[in-house]
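Q: Next come a sequence and a model predicted from it.
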Amino acid sequence: MGKYAVINPATGETIKEYPTATDAGIQDAIAAAQKAYTEWSRKTTLAERAALAQKAADLFRERKETLGAIINREMGKPLVQSIGEAEFSGDITEVFAKNAEEWLADEVLDVEDGLRTFIRHQGLGVILGIMPWNYPYYQVARFASPNLILGNTIVLKHAESCPESALAIEQIYRDAGFPEGAYVNVFASHEQVSTIIADDRIQGVSLTGSERAGAIVAEQAGKYLKKCVLELGGSDVFLVLETDNIDHAVKHAVAGRMENTGQACNGSKRIVVMDKYFDEFTEKFKAAIAGLSYENGDFGPLSSAGATRGLSAQVQGALAQGAKLLVGDNDPKGNVYTPSILAEITPAMDVYSQELFGPVAQIYKVSSDEEAIELANASPYGLGSIVICDDLERAEKVGNQLDVGMVFIGASGLEGADIPFGGVKKSGYGRELGKGGMMEFANKKLFRFAG
C-alpha cells in the first residue's frame, strides 16, 4: 500500500490506506485532463461552466455534514469548524460562479490608432494543484472552482493525510456535471509530481504548503517555464497599538491565534502590544488561552504525530535559549497540545524567525509604532497582519509600512470569499480568491481588428 492514509490524529488509529498512483495512472490523468480541455472547456461558454460551478457550490453545502465528518477524522479539526469549512467552500464556489461573467468580461483598450482592440480572458489548459491538509476543502475550492469556470482543467494532488476528502471533492465536481477529466484527483508521489510539472500538457502549477515545498516546486516550474502560484507559510503579527477596549483586542487575538487549532498560515502567531497596554492585555490573554478546553471542542488535536513532534521541538528549543512559557507545559498528550504563550523572545533565538504551526502564541512588548513595524518586518514571512488601533488613520499608516500581502484593521477573521488572499517574501507569490485569483491562470488574449 502507499503512504496515502487516514490516520485519526485524536486516537492514532489508521482507518484506511490508499495506494499511490502508478506511473501509467498519472499519464492517464494528464491525458484525461488534456482531453477535457480541448474537447470540452474550449467548446463551452463561460455561462455554462459557471452554472456547473453553482451546482458544485450547492453540493458542498448539501453534503456539509458528511464532508465535515471526513476531515474531522482525517486531520482533527473540530466538527463544527469542519462543517463550516465545507459551507465556506460552497460560498467561495458560488461567488466565483456569480461574478465570473463580470470579472472575465472583455477588456476594451483605448488605443492610439483607433482600431478595435480588446483582451479576452480564457483558460490556459491543464493546471496542477498541490493542496495541503490544514483546510482540505477550502484550499481546493478556492483554486479549482475559478479555474474550472475560466476554462482550465485540473489535476489535483492532495495531502497524503487527506485521501477521503480528496475523493469527496472530486465526486462533488463530477456530480455537479463537470465531465470526466475536468477535475482529476491523483494520489501522486513527490517524484510523480515532478513528472507532472515537466509534462508539456501542464500549463501551470499552484501550491499551498510549506516554504520548503514551495521552493522545490518553484524551481521545477521555472525549469519548465510553467506559471506558478505559491501560498506558503506565515508568521503574522497582531498589533495592539491604541484601543479603549482591551477585551475586544484579546478576543480577536485568541481567535486569530486559535483558528484551526493554530494550524493556519495566516494565523496571528506574533502578538505585539504597546507597552502601556502590555500588562493588562497579557493577563487577560493568558486567562483566555488557559481557559480553552479540548473537551469542549475549543480546539482539536494537532494534525499528526509528526506535527506534534515538530511543534514540541520548536518550543523546547525556544525554552532552551531563554524564552518563557506563560501558559502551557509543552507536554502534549498524544496529539493534543495545550494552548500556550511564549514570552521574553529575543532576535537571537531561533523561534524569533520561525513559524509555529500550532496553538502557541508569541507575545512581545513595544514602545512605539516604529518599533512595532520593525519587529513585524523582521520575519522572513509576509502573509497577513492585524492592526488594532482606534485611530484608523494611524492604523492605515502603520499598515502601509508592513511588508505583508494583507492588512486587516480592527478585527481578525476579515477574510471573505471574494477578497484576494496572498503574501510576499517567503510567504509566496500570486493571489487566490476574488477577481485577482481568477486571473492568475488566465490567458489574457489580445484581439485586434484591422480598420
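A: Looks like it arrived, so ask away.
Q: rest of the way, CA atoms for contacts and neighbours
A: OK.
Q: Can you name the residues that contact the residue sitting nearest the centre point of the chain?
A: The C-alpha lying nearest the average C-alpha coordinate of the chain belongs to Q139 (C-alpha atoms, centre = their mean; 5.5 Å). Shown in contact with Q139 (C-alpha atoms under 8 Å, 6 or more residues apart in numbering): 131-132, 208.
Q: Kindly report the same for R63.
A: By C-alpha under 8 Å, 6+ apart, the neighbours of R63 are A86.
Q: Would you state the helices of the stretch 301-450 of the chain in chain order?
A: Taking DSSP state H, counting those that start in this stretch as the test, the helices found in the stretch 301-450 of the chain are 305-320, 369-377, 392-400, 434-439.
Q: cool, and the stretch 151-300 of the chain?
A: 163-175, 190-198, 211-223, 246-258, 275-290.
Q: Output the contacting helices and strands for the second one.
A: With contacts defined as 3 or more C-alpha pairs under 8 Å, 6 or more residues apart in numbering; DSSP states H and E, the packing partners of helix 190-198 are helix 23-39, strand 202-208, helix 211-223.
Q: next, the one to line up against it:
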Amino acid sequence: MFSIVNPFNTTFLSEHQYFTGVQVIKILQNSDHTAHTWGAKTIAERLNFIKTLIFSLTKSQHLMAKTCTLEMGKPIKQSVAEVEKCKLLCEYYLKNAEEFLKDRHIAADGSESFVTHEPLGVILGVMPWNFPYWQVFRFAIPAIIAGNTVVVKHASNVAGSAILLEELFKDAGFPEGVYTNLLIAGDQVKEVIDNPIIKAVSLTGSEKAGTSVASAAAAQVKKSVLELGGSNALIICADADLETAVPIAITARFQNTGQSCIAAKRFLVHSSIFDVFMEKFIKGVAELKSGDPMDEATYIGPLARVDLAEEVEKQVNDSVAMGAKIAIGGKRNNAFYEPTVLTNVTADMPVFAEEVFGPAVPVVPFDTLEEAVKLSNATGFGLGVSVFTTDVDAIKSKISLFQEGAVFINAMVKSDPALPFGGIKRSGFGRELAENGIKEFVNVKTVFIA
C-alpha cells in the first residue's frame, strides 16, 4: 500500500495497492488475448477508435489536468496544454498512419516483392511522472494504431493520472485489453519483461531505470526503446537576436519547473554579448511567478517530490563550493526550489557535468563556435541542442558536429508529432513519434514471389 501526497501542500490525495503477481499474469493474458483480434483489424478500423478517443480527451481534459497538477505539481495551464498536445498527436496519426504502414512494393528479382508492417503483440511501457499523459500517448498511440496492445507501468506518484488514462480508453470504447494500467512497483518490472507474453518494452525515465530495463529485455532477446533524459545545451551566438532568444531560453529551462528531459540545462553564451544576455535573462527569470500550481498565474510550481528539490539544492550547493556564483535564486522551501542562475561555472561542476532536473541553470561564456560545440558535446547525454543565430546557413553546415538526436536552430528543443524524437549516447536509443515511432514495434516482413 502506498499514498500519494500533494507536493505543494503535502495534503493526502489517495492510497493505492500494487497488483499481485496473480493479478499481473491475468492482465497480461487478457492483453495477449485481445492482441490477436485487435491486430487483425484494419488500420482504418483502429483509427475509428482514435477519433472517439479525441472526444474523450476533450471531455476529460479538466479532470486530467487537475489530477496531474495535484499529483506532481505541474502549473495548471501547463497541465491543460499537455492534454491538448495529446489530442494533436492523435490527429497527426489519424492523418498519416495509413500511409506510414501501407505495404511497400520493391523492385527486385522475381515477379513481385513487398514489405508489410505487422504488430508484435503486447508491448510494455514504463513511463515517468513529469509528463504523465504526453509521455504515455507518444508511446502508446502509435503502438496501438500499428495493431499492438499495451500495458503501462506508470510512475507511482501519478497513480491517479494513470488510472484516468485507462478510463479514457474505456470511455472511448476500445476493446478491453488494448490499453491496460499495470499498477506495479519497480521491482516487479523484470518479472513482467521476462513473461513471454511481452514482446517488447519502451521506457522513458532515468539512466539507471533504462539500464535495468534494457538489460532485462536483452536477456530475453526482446526489443527496447529508451529515452533516458538529457543535458541539452542552449547556445547563444554573437549575432543572436536576444529579444527573441531570451524569452525562448526562459521557457526552455523553466517550463514544468525545469523537470523535462529536453529542457535546456546548460547555457553557452558568446562572451561579446554575455553581460547583455545575463541582464535580460535574469530580469525575465525574476518575473516568473512561483506559487500554488492550481493558480493560472503560476509558472513555477513545486518539484514533484521533496527529495527531487533536495537533489537540485545539493547540485547547486556543491557547485558553489567549487567556485560557482549564484546570480539569482538558490533557496529551497520543502519541494519548492527557486529559479536559479549560476555563473563562474566550470565543466567539472555538478550543475554542468550532471543532468539537473529542476529550475537551475549554469551560464558559461565562449569565444568561438568550435569552443561552444566542444562544451555542448562535453556530456554523456545526446538528446538535443538549441543554437540561436542570424546566420542559419553557417550553423546548418556544422550540424554534423553536434553529438545529438536533434538540433534546433532559433528554437527550443521540443517533441512534435511530425518529428522523430530520441537521443544517442546515454540519452538512449530508438525513436518515438512521426513515421519512425509507429514502426518501432512492428514486424517489417519481407515478401518475395518468384
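A: Now that the structure is in, tell me what you want to look at. Being a predicted model, the structure only gives us computed values, none of them experimental.
Q: now what about the TM-score between them?
A: In this superposition the chains share a TM-score of 0.96, using TM-score structural alignment, normalised by the length of the second structure; 445 aligned residues with a C-alpha RMSD of 1.3 Å.
Q: before we move on, the earlier item: mean neighbour count, the helices of the stretch 301-450 of the first structure: which tops it?
A: Most buried of the helices of the stretch 301-450 of the first structure by mean neighbour count (mean count of other C-alpha atoms under 10 Å) is helix 434-439; its value is a mean of 21.
Q: List the contacts of it.
A: Against helix 434-439 of the first structure from outside (C-alpha under 8 Å, 6+ apart): 96, 103, 121, 146-147, 150, 417-421, 430-432.
Q: Which residue range of the second structure does it align onto?
A: Using TM-score structural alignment, helix 434-439 of the first structure lines up with residues 434-439 of the second structure.
Q: Also stretch 53-73 of the first structure?
A: Going by TM-score structural alignment: stretch 53-73 of the first structure matches residues 50-70.
Q: Now which residue in the second structure aligns to L241 of the first structure?
A: By TM-score structural alignment, L241 of the first structure lines up with C237.
Q: what about that match, distance to T346 of the second structure?
A: 19 Å (C-alpha to C-alpha, to the nearest Å).
Q: Who has more neighbours out of the two?
A: Higher neighbour count among C237 of the second structure and T346: C237, with 25 against 17, using other C-alpha atoms under 10 Å.
Q: sorry, back to before: turn the helices of the stretch 301-450 of the first structure into TSV, including distance to S235 of the first structure.
A: As requested, the helices of the stretch 301-450 of the first structure are arranged in TSV below (distance: least, C-alpha to C-alpha, whole Å):
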stretch	distance to S235 of the first structure
helix 305-320	14
helix 369-377	9
helix 392-400	16
helix 434-439	22
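Q: Can you tell me which of these is nearest to A36 of the first structure?
A: helix 434-439 (19.5 Å; C-alpha to C-alpha).
Q: how distant is that closest one from the center of its chain?
A: On the basis of C-alpha atoms, centre = their mean, to the nearest Å, helix 434-439 of the first structure is displaced by 15 Å from the centre of the chain it belongs to.
Q: Same question for stretch 330-343 of the second structure: list its buried residues.
A: Across stretch 330-343 of the second structure, burial judged by 16 or more other C-alpha atoms under 10 Å covers 330, 332, 334-343.
Q: Then stretch 150-170 of the first structure?
A: Going by 16+ other C-alpha under 10 Å, stretch 150-170 of the first structure has these buried residues: 150-166, 168-170.
Q: Could you check which residue of the first structure pairs with P128 of the second structure?
A: Using TM-score structural alignment, P128 of the second structure sits opposite P132 in the first structure.
Q: tell me which element K95 of the second structure is part of?
A: helix 76-101 (DSSP states H and E).
Q: In the first structure, point out the residues matching the helix or strand that comes right after that helix.
A: Scanning forward in sequence from helix 76-101 of the second structure by DSSP H and E, the next helix or strand is strand 104-105. Taking TM-score structural alignment as the measure, the first structure aligns residues 107-108 with strand 104-105 of the second structure.
Q: what about that stretch, distance to the chain center?
A: That offset, for stretch 107-108 of the first structure, works out to 31 Å (C-alpha atoms, centre = their mean).
Q: how much does it stray from the second structure?
A: Mean deviation of stretch 107-108 of the first structure relative to the second structure after superposition (mean C-alpha distance after the TM-score superposition for the first structure): 1.0 Å.
Q: re the thing from before, V320 of the second structure: which of the buried residues of stretch 330-343 of the second structure is nearest?
A: Looking across those and measuring by C-alpha to C-alpha, the closest to V320 of the second structure is L342, at 8.6 Å.
Q: show me the contacts for that closest one.
A: 324-328, 360-363.
Q: Count the neighbours of V189 of the second structure for me.
A: V189 of the second structure, neighbours per other C-alpha under 10 Å, totals 17.
Q: residue in the first structure matching it?
A: By TM-score structural alignment, V189 of the second structure lines up with V193.
Q: now that match: how far from V186 of the first structure?
A: Counting by C-alpha to C-alpha, the gap from V193 of the first structure to V186 of the first structure is 10 Å.
Q: Could you name the helices and strands sitting against the helix holding K95 of the second structure?
A: helix 43-72, helix 134-145, helix 434-438.
Q: The longest one vs the first structure, mean deviation?
A: Put plainly, it is helix 43-72 of the second structure. Compared with the first structure, helix 43-72 of the second structure is 1.1 Å away on average (mean C-alpha distance after the TM-score superposition for the first structure).
Q: cool, and the second one?
A: Taken over the aligned residues, the distance from helix 134-145 of the second structure to the first structure averages 0.6 Å (mean C-alpha distance after the TM-score superposition for the first structure).
Q: now that helix: how far from the chain's centre is it?
A: Centroid displacement of helix 134-145 of the second structure relative to its chain, using C-alpha atoms, centre = their mean, is 12 Å.
Q: top of the contacts of Q139 of the first structure by neighbour count?
A: Result: M131 is most packed of these (other C-alpha under 10 Å), 25 neighbours.
Q: for the counterpart of K157 of the first structure in the second structure, what are its contacts?
A: Aligned by TM-score structural alignment, K157 of the first structure pairs with K153 of the second structure. Counting by C-alpha under 8 Å, 6+ apart, K153 of the second structure touches 124-127, 181-184.
Q: Please spell out which residues along stretch 96-116 of the second structure are buried.
A: 97-98, 100-101, 113, 115.
Q: Name the residues of the match of stretch 53-73 of the first structure that come out as buried.
A: 50, 53-54, 56-57, 60-61, 64-70.
Q: Count the neighbours of F447 of the first structure for me.
A: 13.
Q: ugh, typo on my part, it should be P380 of the first structure
A: 19.
Q: Find the nearest non-adjacent residue to it, please.
A: In space, and not counting its chain neighbours, P380 of the first structure is closest to K426: 5.9 Å by C-alpha to C-alpha, 6 or more residues apart in numbering.
Q: since we're on the one you found, how many residues are nearby?
A: K426 of the first structure, neighbours per other C-alpha under 10 Å, totals 21.
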